[in-house]
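Engineer: A structural model of the following input is requested.
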Amino acid sequence: MIRKILLSVAFSAASLTALSQQVTLTGAGSTFAAPLYSKWAFDFKQANPNVQINYQAIGSGGGIRQVSTGTVDFGGTDGPMNDAQLADAKGKIHSDILHFPTALGAVVPVYNIPGVNAELKFTQDALAGIYLGKITKWNDPYIQSANPSVKLPNANILVVHRSDGSGTTFIWADYLSKVSPEWKGKVGVGASINWPVGLGGKGNEGVSGLVKQTPNSIGYVELVYAVQNKIPYGQVRNSAGQFVKASLASVTEAAAGAAKNMPADFRVSITDAPGAQTYPIASFTWMLIPRSIPDKAKGAALKEFLKWSLTTGQNECEGLTYAKLPKEVINREAAAIGTLQY
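Structural biologist: You can find the predicted model right below:
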């Protein structure tokens, strides 16, 4: 017991020493999580003036590439790395990369239909059909039947998707693959996919901008971008047959089952999760953290930032329309932090 106390004191002293040095951490990746990480970087610096955190929102694909080559200290992604990517990264930086969930978010269908101010409802078949290029008019029966009280125009649907490697795309495609066998067979899941139809925008910002300025368009973005840009977004029918709007409660509901059955490496999909009140296009977002970092001062600062994000930082989530992590997940992550070799 005394030895444990001494180790704890020594660890705390080492961390304080490291944070007393000027350290700059660089991260890159997910635009989905960028509003939250930017807020966290600012607030963490207020408490730790010697630590500067710079995060570039370049998309999850870019974040995976950069952390895998040691270009940045940590990555951000909304689609977990696969086994081949993890093995490739280990060969390049001589370290395992660990996934740490940091928050929960939702991807929502956003639209711009002149003269239509109603909150639309989308079925699984409608969303898959639109993005497969099979549903091309706004008043198509697959859309109109779910919105009988809305007068939808006989106008061509302009489909907007991401042009860059994107975790938001991974979540969207993962969902469509679960609800549409045709999508799964023809397109599949990935951060970058071969789109059957549509116009590409870079980042959640790019998709938001294209939808906002293009009449009769539809796109998909992380919830905070829809809210901040005041773009209408629809309800989506879940696996229980209920139309549900993305909210803190409906996203948290999606994570409830995963929290109890979380794999040891935290790589899990929660799209199309069960539950009457569950929003079906939800996901964890992850920080990608190398297990070992040669620069011990950077390593100590990164570890403290990660600990802070799982405790104090969680209080910032809901104000930016992200859901907090379940306590069961945070407890398991605390144990995983102990395996970091710095």
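Engineer: contacts and neighbour counts: CA atoms only from here.
Structural biologist: Fine.
Engineer: Relative to residue 28, how far out is residue 306?
Structural biologist: 15 Å (Cα to Cα, to the nearest Å).
Engineer: And for residue 79?
Structural biologist: 14 Å.
Engineer: circling back: look at residue 306 and residue 28 and report which has more neighbours.
Structural biologist: residue 28 (29 against 19; other Cα atoms under 10 Å).
Engineer: The more buried one contacts residue 68, correct?
Structural biologist: No - the pair residue 28 / residue 68 is not scored as a contact, 11.4 Å apart, by Cα atoms under 8 Å.
Engineer: Helix, strand or coil: sort out the closest residue in space to residue 29 that isn't next to it in sequence for me.
Structural biologist: Leaving aside its sequence neighbours, residue 29 sits nearest to residue 63 (Cα to Cα, 6 or more residues apart in numbering; 3.5 Å). The assignment at residue 63 comes out as helix when based on DSSP: H, G, I helix; E, B strand; the rest coil.
Engineer: same question, residue 257
Structural biologist: helix.
Engineer: where do the strands sit along the stretch 201-342 of the chain?
Structural biologist: Listed in chain order, the strands found in the stretch 201-342 of the chain under DSSP state E, counting those that start in this stretch are 217-222, 235-237, 243-244, 282-290.
Engineer: Out of those strands, which is closest to residue 121?
Structural biologist: strand 235-237 (4.8 Å; Cα to Cα).
Engineer: What are the contacting residues of that closest one?
Structural biologist: 119-124, 242-246, 279-280 (Cα atoms under 8 Å, 6 or more residues apart in numbering).
Engineer: again, 7 Å this time
Structural biologist: 120, 121, 122, 123, 124, 243, 244, 245 (Cα atoms under 7 Å, 6 or more residues apart in numbering).
Engineer: and the third one, how far is that from residue 143?
Structural biologist: When Cα to Cα is applied, the distance between residue 122 and residue 143 equals 7 Å.
Engineer: helices and strands around the helix or strand hosting residue 173, which ones?
Structural biologist: Per DSSP states H and E, residue 173 falls inside helix 167-179. When contacts are defined as 3 or more Cα pairs under 7 Å, 6 or more residues apart in numbering; DSSP states H and E, helix 167-179 sits against helix 181-186.
Engineer: which helices and strands sit right next to the helix it packs on?
Structural biologist: In terms of contacts (3+ Cα pairs under 7 Å, 6+ apart), helix 181-186 is packed against helix 167-179.
Engineer: how many degrees apart are the helix it packs on and strand 217-222 in direction?
Structural biologist: 110 degrees (axes from the mean of the first three to the mean of the last three Cα atoms, to 10 degrees).
Engineer: List the buried residues in helix 167-179.
Structural biologist: Within helix 167-179, the residues scored as buried using 16 or more other Cα atoms under 10 Å are 167, 168, 169, 170, 171, 172, 173, 174, 175, 176, 177, 179.
Engineer: Please give the structure of this sequence too, so both can be compared:
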Amino acid sequence: MRVARTARTLLQVATLAVMVATPVVAQDMISLVGSGSNLAVSLYSEWTAEFGRQHPGVQVRYLGLGTSQSLQEIRQGTGDFGGGEIPLSEAQKHGAKSTLIQFPTVVLAIAPIYKLPGKPDLRFSGEVLAEIYLGDIKNWNDPRIAKLNPGLTLPDLEITVVHLSGVKGSNYILTDFLSRTSPQWKSKIGKNASPAWPVGVEINRSEGMVTKVGATPGAIGYVELTYAKRKDIGYGSVQNAAGQFVKASGPGILAACAANEKSLPEDLGVSLVNAPGKESYPLVSFTWIYVPASGLAPARSRALKDFWNWALSDGQEIANRLGYSELPPGIAGKAKQAINSIQ
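Structural biologist: Take a look at the predicted model:
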């Protein structure tokens, strides 16, 4: 009996020790989960981490699973918000359990990247990019490329076309631009987040795109500007709607925003691609967040609104540090109106 009592006592002490040593998760912790495009995943990771430090009662996570997956999870009720570079159609907005609203968070740009001897600063037009991705232009010394780059000696080097597989925001932005500038591309391929590429090497992610292009002499690809800057890979200027060659940069991105600001629709779902204006960079897009307009518990709805309001105010400093372009004040104000309409 004494042995049994001693054993029970030791068990109780051990159990108590485990209880004391094990952190207790607060019962009122609010956890929000979103998923979507990878283009802004580094930014959203920083935002969620910093917001969590400032608001220990709220945990926000963002998973780079792709736009289509995020919309599916919202419809199934397994995700709190989604993200992507494709504005929602009317059918998508009204096809879920709750109507979806969308709002932009930052502005980003897609840049054509390439690997050539001497890192020349190249110029591209939409027509030439389309002909490269259609397989009509096969060599870097093609007269159509040379015409855009007078004074440069282009190498006699075969072009290796690299493109992203699957449904990607980068694909959507690029093919939107090519469809607006090349009748041939528009008729053969069109605007699509998952186009039927006629030529090229397939890569799954933007990180892989940079790696592949950087390791392949003669390769061309396309990535969001922050990827190109982080990896120090060459990227070219692109001819805009005004006929000017503009390199992706903060001023060029904001000029494209300003050109569209007054004509923004109520739901902010507009393409910024090939915006008018001499200074506008043509391959520009918002990245949007998609959220059910209603259906969340009051505390979760409040936490979601608090997070995104913070992201569009204090969080913009983080966006700038990482190389993204923050929303102009007028557009940020409209985005916050959309956020605060969540029930």
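Engineer: what do we get in structure 2 for the residue nearest to residue 29 of structure 1?
Structural biologist: Aligned counterpart of residue 63 of structure 1 in structure 2: residue 70 (TM-score structural alignment).
Engineer: circling back to that earlier point, what residues does the residue nearest to residue 29 of structure 1 make contact with?
Structural biologist: So residue 63 of structure 1 contacts 28, 29, 30, 75, 76, 77 (Cα under 7 Å, 6+ apart).
Engineer: Compare those and tell me which has the most neighbours.
Structural biologist: Result: residue 76 is most packed of the contacts of residue 63 of structure 1 (other Cα under 10 Å), 37 neighbours.
Engineer: Trace it over to structure 2, please.
Structural biologist: Residue 76 of structure 1 maps onto residue 83 in structure 2, by TM-score structural alignment.
Engineer: how about residue 59 of structure 2, secondary structure?
Structural biologist: Taking three-state DSSP, the label given to residue 59 of structure 2 is strand.
Engineer: and which of the contacts of strand 235-237 of structure 1 is nearest residue 215 of structure 1?
Structural biologist: Checking those one by one against residue 215 of structure 1 (Cα to Cα), the nearest turns out to be residue 120, at 15.7 Å.
Engineer: Residue 34 of structure 1 versus the closest one, what's the distance?
Structural biologist: Going from residue 120 of structure 1 to residue 34 of structure 1 by Cα to Cα gives 27 Å.
Engineer: quick one on the thing from earlier: the helix holding residue 173 of structure 1 corresponds to what range in structure 2?
Structural biologist: Counting by TM-score structural alignment, helix 167-179 of structure 1 lines up with residues 169-181 of structure 2.
Engineer: what sits up against the matching stretch?
Structural biologist: For stretch 169-181 of structure 2, using Cα under 7 Å, 6+ apart, the contacting residues are 37, 84-86, 110, 126-127, 130, 164, 185-186, 190-194, 223, 273-274, 283, 285.
Engineer: Restricted to helices, list the residues you listed.
Structural biologist: 126, 127, 130, 185, 186 (DSSP state H).
Engineer: I believe residue 45 of structure 2 is in a helix; please confirm or correct that.
Structural biologist: Yes - assessed by three-state DSSP, residue 45 of structure 2 belongs to a helix.
Engineer: Report the contact partners of it.
Structural biologist: residue 62.
Engineer: Please repeat the previous calculation with a cut-off of 10 Å.
Structural biologist: Shown in contact with residue 45 of structure 2 (Cα atoms under 10 Å, 6 or more residues apart in numbering): 60, 61, 62, 63, 64.
Engineer: ok, back up a step: how about the strands of the stretch 201-342 of structure 1, which one is nearest residue 90 of structure 1?
Structural biologist: strand 282-290 (9.1 Å).
Engineer: what range in structure 2 does the closest one sit on?
Structural biologist: Counting by TM-score structural alignment, strand 282-290 of structure 1 corresponds to residues 284-292.
Engineer: Tell me roughly how far the matching stretch lies from structure 1 on average.
Structural biologist: For stretch 284-292 of structure 2, the mean deviation from structure 1 after alignment is 0.7 Å (mean Cα distance after the TM-score superposition for structure 1).
Engineer: Residue 118 of structure 1 touches residue 149, doesn't it?
Structural biologist: Yes - between residue 118 of structure 1 and residue 149 there is a contact under Cα atoms under 10 Å: 9.3 Å.
Engineer: Of the two, which one has the most company?
Structural biologist: Ranked by neighbour count (other Cα under 10 Å), residue 118 of structure 1 and residue 149 place residue 118 first, with 14 against 9.
Engineer: Could you pull up the contacting residues of the equivalent of that one over in structure 2?
Structural biologist: Structural alignment (TM-score structural alignment) places residue 118 of structure 1 against residue 120 in structure 2. If you count contacts by Cα under 10 Å, 6+ apart, residue 120 of structure 2 has them with 114, 149, 152, 153, 154, 234, 235, 236.
Engineer: ok, now how distant is residue 120 of structure 2 from residue 339 of structure 2?
Structural biologist: Counting by Cα to Cα, the gap from residue 120 of structure 2 to residue 339 of structure 2 is 44 Å.
Engineer: Let me see the ranges of the helices in structure 2.
Structural biologist: 2-21, 41-54, 67-76, 90-93, 126-134, 143-148, 169-181, 183-188, 206-215, 225-231, 250-261, 298-311, 316-322, 329-340.
Engineer: Residue 186 of structure 1 against residue 131, yeah?
Structural biologist: No - using Cα under 10 Å, residue 186 of structure 1 is not in contact with residue 131, being 11.5 Å away.
Engineer: how close does the most centrally placed residue in structure 2 sit to residue 77 of structure 2?
Structural biologist: The residue lying closest to the centre of structure 2 (Cα atoms, centre = their mean) is residue 39, at 2.9 Å. Residue 39 of structure 2 is 24 Å from residue 77 of structure 2, where distance means Cα to Cα.
Engineer: on that earlier part again, can you redo the contacts of strand 235-237 of structure 1 as a markdown table with neighbour count and distance to residue 206 of structure 1?
Structural biologist: Converted to a markdown table, the contacts of strand 235-237 of structure 1 look like this (neighbours: other Cα atoms under 10 Å; distance: Cα to Cα, whole Å):
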| residue | neighbour count | distance to residue 206 of structure 1 |
| --- | --- | --- |
| 120 | 21 | 22 |
| 121 | 21 | 24 |
| 122 | 23 | 23 |
| 123 | 20 | 25 |
| 124 | 20 | 25 |
| 243 | 22 | 27 |
| 244 | 19 | 26 |
| 245 | 24 | 23 |
